[in-house]
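Enquirer: What follows is a protein structure lacking sequence information:
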C-alpha cells in the first residue's frame, strides 16, 4: 500500500522526454530527487513518452498532496514539446483538478550556470589531452541534437558565443549531430583549417546515450584523420548541482508568474525565412489538404484496410501554450464529443501547433473552408458543430479570419 504524503503548499512535477534506455529515465528521477532536496517540497518525475508515469498520471499522484503544483520541463530548448505537448497536458490537468493551482515553468534554456558547466566539461578534456587554453590554441565545438525549431538552434549559437566570451579559447563553434546545419563533421573540418593545437567537442545534451556515443565516434574519426590536431569529446551535462540550480530558478519563476516566452523569434508566431510554412497556421492547412488529396475516398476504404477514411472537413485546434492556458483542451474534447454525437457531419478534430494568433485564442481552424475561429470556449463548440460542420453555415460572430 502506497503511503500517503502529508498535504504540502507546493509540489513540483519534473517532466522528462522518456527513453527506452532505463538509465536515461533514472537520470530524470535522480534530478527530481536532488531538486526535492534543494527546494524542500515534494518533487516527482514524469515523462512525455516511452516511460512511466505519464504527465497526467504524475499530476494525479501529486494533486491530493499539495495546493499548488508547478510543472517544469526537463528540456534544454523550447521546441515543440515545450511549446505544445506539455502545455496541453497541463491545461487538461487544470480542467480535471479545478481546486489545484498548476503553474507551468520554462525549459532550462540559456543560463550562466549551464555555460559554467560546459566550461568544466571542456577543462576535463583539456586535461585528458594535455593542453591548456592559456598556452595552446584550443578550439571548442558545442554539439547539440538539432531541431526543426530555429529558436532552439539559435540558442546553441548563443551558448557558443557566451562560452567564448571572457575565456582564452582560439574559437568556439556551434554544431549539430542531425536535423540541421552545420553538422558536426562539417564544423570539425572547418575548424581544422585554422590548425589549432587541440579541438574539444562537448555534447550539449543532458544524458549519455546513442547520440553522445555518435559524437564520440565522429570525434575519434576526426582525430585519426588529422593527427596533427589533438581531439577529444567530453561528457554531457549529466546529473550536476548546476542543472538542479537552474531547475530551481525555473520553479521560482513559474510560482511568481514571471515565465517569458520567446515569441519574437518563434517560427509559429512570426514569419521566418525558410520556415514560412510553419507560421500562422499554414502548416495546419497544408496537412489537411494534402491528407485529403493523398487518401482514397470512401468507396475504396473497404477494399484496402490501410487506406485512411479521409474526412470532408479537418478541424485543427491550436494547443500552443497561450491557447492551452485559455482552455484549448476543453475545446478539443467538446468538439470531438460533438462530432461523435451527430450523424450529419464528417469531420476529424485534431490539435495543431501555434497558429500565430497568440492572445486571440483558443484558435479553431476549419479546412478546407479556410475559416479560423478565435476566442473559442467550450460553450461555443456546439454552434461550430451544429452550424458549420453539420450545415456549412459559418458562425460569423466567432470568425477571426478567413483564408
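Expert: Great, that's in hand. Here the structure is a predicted model, which is why all the values come from computation and not from measurement.
Enquirer: can we go C-alpha only for contacts and neighbour counts from here?
Expert: Noted.
Enquirer: for the helix or strand encompassing residue 120, the distance to its chain's centre please.
Expert: Assigned by DSSP states H and E, residue 120 belongs to helix 112-129. A distance of 26 Å separates the centroid of the chain from that of helix 112-129, by CA atoms, centre = their mean, to the nearest Å.
Enquirer: who does it touch, helix- and strand-wise?
Expert: Other elements packing on helix 112-129 under the criterion 3 or more CA pairs under 8 Å, 6 or more residues apart in numbering; DSSP states H and E are helix 150-164, strand 198-203, strand 230-233, helix 241-255.
Enquirer: show me where the chain has strands.
Expert: Assigned by DSSP state E, the chain shows strands spanning 8-16, 43-47, 66-73, 101-104, 138-144, 171-176, 198-203, 230-233, 313-318, 347-352, 364-367, 371-373, 399-402.
Enquirer: Nearest to residue 156 among these would be which one?
Expert: Of all these, it is strand 171-176 that lies closest to residue 156, at 6.1 Å by CA to CA.
Enquirer: okay, the angle between that closest one and strand 138-144?
Expert: Strand 171-176 and strand 138-144 are oriented at 20 degrees to each other (axes from the mean of the first three to the mean of the last three CA atoms, to 10 degrees).
Enquirer: Point out the other helices and strands that strand 171-176 packs with.
Expert: Using 3+ CA pairs under 8 Å, 6+ apart as the contact test, the elements touching strand 171-176 are strand 138-144, helix 150-164, helix 184-192.
Enquirer: got another, please set it beside the one above:
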C-alpha cells in the first residue's frame, strides 16, 4: 500500500520560509503541512489523504528536535480523528536530527569556512521600520495550534478582507484555546471568542 509522507513544520510568530519548506518537500517528492500560523494545516493534509484513500506518515521538521512540535502533531491528529469520525492510519517519525548520518552532515559543515557576511547595517536601521502603519484599530488573531484547528486561517483571511483600515496581526497562542478561534481588538481590548460565522460579521 502506498503511503503519503508529509513534512510538518512549526513556524515562528514571524512566519516560516514556505519557499524553503516547499522546495525541500518537492525535492523529496512529498508534501508539507504547518502546525500553526499558516496553511496547509495538518487537518487539510489528513482530509486530502482520506479523499485519496492513503495512509499518512508525518515527519516533524525541526532542528534540534522540538518536543512541542511532536506533542502537538499528535494532538492535532487526535482532534482530526475525533471531529472527522475517521480512523485513518496516521504515523509519526522520529525527529530529523535523530536520523542516521545527521551528525555527519553537521561535521561536514564544520570543515567549510562558510561565506563572508556581506549584509549592510543600513537594512537593520531602515527608516521604514520607524513608522507605525496607519490604522483605525489593531486586531490580534490567535494562530496557535488549537485555534488553527478551529478555523483561525479562515478567520484571519476574513478579518483582513473585511477590515482594510485595521492592522491585522497573527500571533502565537493567546491562551484561552477552548474558546477559539479568537481575536482581540484594540484600542477597546475586547476579546472575540468562537469567532466564526456570525461572530465575524459582527467584528
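Expert: Cool, got the structure. Note that the structure is predicted; figures quoted are calculated from it, not measured.
Enquirer: Would you pull the TM-score for this pair?
Expert: For these two chains in superposition, a TM-score of 0.52 is obtained (TM-score structural alignment, normalised by the length of structure 2); 159 aligned residues with a CA RMSD of 5.2 Å.
Enquirer: Which single helix of structure 2 contains the most residues?
Expert: Determined from DSSP state H, the single longest helix within structure 2 is helix 67-84.
Enquirer: before we move on, the earlier item: could you dump the helices and strands packed on helix 112-129 of structure 1 into CSV and include mean neighbour count?
Expert: Putting those into CSV (neighbours: other CA atoms under 10 Å) gives the following:
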stretch, mean neighbour count
helix 150-164, 19
strand 198-203, 27
strand 230-233, 24
helix 241-255, 19
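Enquirer: nearest to residue 30 of structure 1, of the ones you listed?
Expert: Relative to residue 30 of structure 1, the nearest member of these by CA to CA is helix 241-255, separated by 10.2 Å.
Enquirer: which residues in structure 2 does the closest one align to?
Expert: Per TM-score structural alignment, helix 241-255 of structure 1 has no counterpart in structure 2.
Enquirer: Work out the gap between that helix and the centre of the chain.
Expert: Distance of helix 241-255 of structure 1 from the chain centroid (CA atoms, centre = their mean) equals 17 Å.
Enquirer: what about stretch 222-230 of structure 1, start to end distance?
Expert: Terminal residues of stretch 222-230 of structure 1 are spaced 9 Å apart (CA to CA, to the nearest Å).
Enquirer: can you tell me what part of structure 2 that stretch aligns to?
Expert: Using TM-score structural alignment, stretch 222-230 of structure 1 corresponds to no residues of structure 2.
Enquirer: Between the strands of structure 1, which one is closest to residue 249 of structure 1.
Expert: Among the strands of structure 1, strand 66-73 sits nearest to residue 249 of structure 1 (CA to CA), with 10.4 Å.
Enquirer: So which other helices or strands are in contact with the closest one?
Expert: Going by 3+ CA pairs under 8 Å, 6+ apart, strand 66-73 of structure 1 lies up against strand 8-16, strand 101-104, helix 241-255.
Enquirer: Reformat those as TSV; add distance to residue 45 of structure 1.
Expert: What follows is these, written out as TSV (distance: least, CA to CA, whole Å):
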stretch	distance to residue 45 of structure 1
strand 8-16	5
strand 101-104	15
helix 241-255	13
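Enquirer: what's the closest of these to residue 83 of structure 1?
Expert: Among those, strand 101-104 comes nearest to residue 83 of structure 1, with 10.9 Å by CA to CA.
Enquirer: Which one of the helices and strands packed on helix 112-129 of structure 1 lies nearest to residue 107 of structure 1?
Expert: For these, the distance to residue 107 of structure 1 is smallest for helix 241-255, at 7.4 Å, taking CA to CA.
Enquirer: Now do the closest one and strand 8-16, the angle between them.
Expert: Angle of helix 241-255 of structure 1 versus strand 8-16, following the same axes, to 10 degrees, is 120 degrees.
Enquirer: Check the gap between the spatially closest residue to residue 175 of structure 1 that is not a sequence neighbour and residue 219 of structure 1 for me.
Expert: Residue nearest to residue 175 of structure 1 in three dimensions, not counting chain neighbours: residue 143, with 4.7 Å by CA to CA, 6 or more residues apart in numbering. Residue 143 of structure 1 sits 11 Å away from residue 219 of structure 1, going by CA to CA.
Enquirer: Tell me which of those two has more neighbours.
Expert: Here residue 143 of structure 1 and residue 219 are set side by side on neighbour count (other CA atoms under 10 Å), and the busier one is residue 143, at 28 against 22.
Enquirer: That's all I had, so thanks and see you.
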